[in-house]
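> Any chance you could fold what I've pasted below:
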Amino acid sequence: MTKKPKKAKKPFDYPILLTVIILVAFGTIMVFSASFYYAQMRWGDKYYFFKRQCLWAVVGFLAMAFTANLDYWRLKKFSKLLLMLSIALLVAVLFVGVERNNAKRWLNIGGLSVQPSEIAKFALVLFLADSMSQRKDKMKYFFKGVVPYLLVTGILFGLIMMQPNMSTAGSLVLLVMVMLFVAGARLWHLGFLVAAGAAGAAVLIRAAEYRMDRWIAFWDPWKDPLETGYQIIQSLYSLGAGGLFGMGLGESRQKYLYIPYPETDFIFAIIGEELGFVGCTLLITLFVALIWRGLRIAITAPDLFGCLLAAGIISMIGIQSVINIAVVTASMPPTGLPLPFISFGGSSLAIFMASIGVLLNISKYAKAS
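So this is what the prediction gives:
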């Protein structure tokens, strides 16, 4: 069992805190810029998305303040409970979830729209960190060490795929792979899982027509420019129009109902159009700085639980950021993953900020690097 770390030796990692504040503030501004036209057309209120994003940002800051001041090892006692709760919510969304674009991914709770898969990601990270830190001697064995976590991941993966939501399910698998590596799983075990995962992904893509269409559109979007290739083409138009310095904040043309989901999945394209290559580079630099500081905390964590928890949290953010930007730049097939801290999305923003709070708490106990 992991020993409780001694009293905190230093304050929070302020560079991470400052970076997140900048990202959230910038994201809120960009949500308004990207959404005001559609919000006015759809709801008669150009501040519709902006007000909701501000509300969730406040919720997120409160959650971050709470978790930053909660000793991280106390979360161990809630790991199994939170995992079971997330499974229950994933089951519930299949029956009473809100359907949007032929997918059930949201629950209405107290007038708020919550995405259970976002809760499931953090719950899985916490559970794996707790369990792996207690079973570290077994992690080099495939059946005794790796397989039990594949079974748990498989349950979440299956429930998320039933929504359907392959992008989130896939990011979950990548997240688990990172945590298995950090926990000490053998490289040839991970190599086998990568090969098996690639084969499984190919089967899942071919099993659904819309996924196959997206795959084909990724390789040749101009083959069907008005349907399957439309998102990719419009995204590239946005990025190309921005040039080096952009058209100016609020001056995007693509957000006028040309590019789909400008405030969520494709907000990075609007950033590129309005702020140009320079703006995109600065944003990516912030994410790189955040990931680097997070990895530094994981490396200097006082115990294995803290190391795994920090690594899982920063990997959760890093994987999703890379996938979102890769999709917008046509570097991988279209998915439905938002850009952390930037895209419109209430539960996603709140969960990411609460996770950062945990990371900040771990940083208080980190050993000198």
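> contacts, neighbours, all on C-alpha from now
Will do.
> now residue 37, what's its secondary structure?
The assignment at residue 37 comes out as helix when based on DSSP: H, G, I helix; E, B strand; the rest coil.
> OK, contacts around it?
46, 255, 256 (CA atoms under 8 Å, 6 or more residues apart in numbering).
> how would you label the second one: helix, strand or coil?
The one in question is residue 255. Under three-state DSSP, residue 255 comes out as coil.
> For it, grab the count of nearby residues.
26 (other CA atoms under 10 Å).
> and if you look at the last one?
By other CA under 10 Å, 15 other residues sit near residue 256.
> Could you find the closest non-adjacent residue to it?
Spatial nearest neighbour of residue 256, excluding adjacent residues (CA to CA, 6 or more residues apart in numbering): residue 37 at 6.4 Å.
> how close does the closest residue to residue 186 other than its chain neighbours sit to residue 183?
Once flanking residues are discounted, residue 186 sits nearest to residue 140: 5.6 Å by CA to CA, 6+ apart. According to CA to CA, to the nearest Å, residue 140 and residue 183 sit 9 Å apart.
> Alongside the first, I'd like the structure of this one:
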Amino acid sequence: MLTPAGVWRALRGPAAGSRSVRAPRPPARGGSGRAPAPRRPPGGRGGGLRGLHARARRAWDRPLTAYYLVLGGSLLIIVLGLVMVYSASQIKALQNGLAPSYFFRKQLLAAAIGTVLLLAAARTPVRLLRALAYPLLAVSVFLLCLVQVPGIGETINGNTNWIALGGPFQMQPSEFAKLALVLWGADLLARKHSKKLLTQWKHLLVPLVPVTFLLLGLIMLGGDMGTTVVLTAVLLGLLWVAGAPTRLFSGVFGITAALAVLFIKTSANRMSRLECIGATDPGDHDQCWQAVHGIYALANGGWFGAGLGASVEKWGELPEPHTDFIFAITGEELGLAGTLSVLALFAALGYAGIRVAGRTEDPFVRYAAGGVTTWITAQAVVNIGAVLGLLPIAGVPLPLFSYGGSALLPTMFAIGLLIAFARDEPGARAALAMRQPGVRWKTMRRRVKKRPSGER
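Okay, the predicted model is just below:
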């Protein structure tokens, strides 16, 4: 029997906070009777540009992003470089009375040896790397001194930077000095970081800067200005990652810039290279011949290139088409699309190196990753800038791309270091373990709760 209060509550409806049961909605006319699908949030799938940005951001933030960028990007650069070395060096080999595939076979051999070095570096413990830093630096200094001994060092294109190894093989010690400086500088700064000495400017500079200047002086005795620029960039990169104050960093940069101006002013050859920046005419004595024909090669390529092997400039017009100016031949044969692809690969490699250096908690890994990234990106900028006419021709190869075993071997070892460091990122090792065959299935089986017997 309803009381007056109950009748009043029934007419008024359910009270606030009480549960009520709603009657199911009738299906729409002509429909299947199913409830309408819930709307997806704007950041999910199908959310337009915002959803695409959210998915891309999640992909970039995955633990293995840097690992795959370093591994995939470097392998693509090496493979594309082998293809372009074969295409760009055929005419040069024939002009020297050699087989068309002569330079390609030497580069392929260097890439095979470099692959072994890359795998070895990727598996080498950090403790062993730090132990090898000082011996590698000592050997590099000894070899740089050996280059200046008459009868041992060889002069090529006006620079004395090579040591003959017998037959067609040569070695350029200055390329290995880059790797030595990175490992030794990273170990030095890491030890000082553990003792909390990097807050004092003298511990930041000594002995890092004097030893680097020693390497620069030995290299400059051979006349190699391009390698000194790259080594200077490595020094500045190490100081930057170590957290050098702006005044100290600016002071070191100013001193190195003043020394660079002095070396350029005292050399007619370097002054002539500086005058060829942005040149569109070879000049009276063809002093800008190489710079201008590099621009011609890029202009002939257009959007998609003349085709692989169809370069005109490599037929004796462009000097060093398979070494310093291989980027110009790439632009002529593969066009703007090919050159932008190469730039994108180097940009991805640089981003991955910066990410590895920023996420690690090991000071040595941070400094070594920063040094390797600075080395590769700075050398790529110097080489590509010279081909584009934006920088003077420095005579440095394009990393992992140009012909030259002495440059390829230490660079591939450095890439192996980046791969090892990227594999040790937070969450990366666990993610790699989950990708092994059978690991995920076993993990899922462990998560399933056991049911009572007879239950289905």
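> quick revisit: which one in the second structure is aligned with the residue nearest to residue 256 of the first structure?
Here residue 37 of the first structure is matched to residue 91 in the second structure, going by TM-score structural alignment.
> Please enumerate the helices of the stretch 251-400 of the second structure.
268-275, 289-301, 326-359, 363-387 (DSSP state H, counting those that start in this stretch).
> Specify, as a residue range, where the first one falls in the first structure.
The alignment of helix 268-275 of the second structure onto the first structure (TM-score structural alignment) covers residues 209-216.
> ok, back up a step: tell me how many other residues crowd the residue nearest to residue 186 of the first structure.
17.
> Ok, residue 238 of the second structure next?
Residue 238 of the second structure - counted by other CA under 10 Å - has 27 other residues nearby.
> which residues does the closest residue to it other than its chain neighbours contact?
Counting by CA to CA, 6+ apart, the nearest residue to residue 238 of the second structure once its immediate chain neighbours are dropped is residue 371, at 5.7 Å. Counting by CA under 8 Å, 6+ apart, residue 371 of the second structure makes contact with 182, 186, 234, 235, 237, 238.
> out of the residues you listed, which one sits closest to residue 392 of the second structure?
residue 234 (19.3 Å; CA to CA).
> That closest one maps to what in the first structure?
Matched across to the first structure, residue 234 of the second structure falls on residue 175, judged by TM-score structural alignment.
> Next: residue 205 of the second structure.
So, by TM-score structural alignment, residue 205 of the second structure is matched to residue 146.
> close enough to count as contact, its match and residue 185?
Yes. The pair residue 146 of the first structure / residue 185 is scored as a contact, 7.2 Å apart, by CA atoms under 8 Å.
> any residues in contact with both of these two?
With CA under 8 Å, 6+ apart, residue 146 of the first structure and residue 185 have common neighbours 139, 140.
> List the contacts of the residue nearest to residue 186 of the first structure.
Contact partners of residue 140 of the first structure, counting by CA under 8 Å, 6+ apart, are 146, 184, 185, 186.
> Please apply the same query to residue 404 of the second structure.
Counted by CA under 8 Å, 6+ apart, residue 404 of the second structure has contacts 107, 323, 397.
> Check the burial of residue 306 of the first structure by counting its neighbours.
By other CA under 10 Å, neighbour count at residue 306 of the first structure equals 30.
> Against residue 280 of the second structure, how distant is the aligned partner of residue 240 of the first structure in the second structure?
Using TM-score structural alignment, the equivalent of residue 240 of the first structure in the second structure is residue 299. As judged by CA to CA, residue 299 of the second structure and residue 280 of the second structure stand 12 Å apart.
> cool, and residue 107 of the second structure?
In terms of CA to CA, residue 107 of the second structure sits 33 Å off from residue 280 of the second structure.
> Which one's more surrounded, the two?
residue 107 (22 against 15).
> quick check, the more buried one in a helix?
Yes. According to three-state DSSP, the state of residue 107 of the second structure is that of a helix.
> For it, which residues are in contact?
Neighbours of residue 107 of the second structure in contact, by CA under 8 Å, 6+ apart: 82, 85, 403, 404, 405.
> hmm, 7 Å instead?
403, 404, 405 (CA atoms under 7 Å, 6 or more residues apart in numbering).
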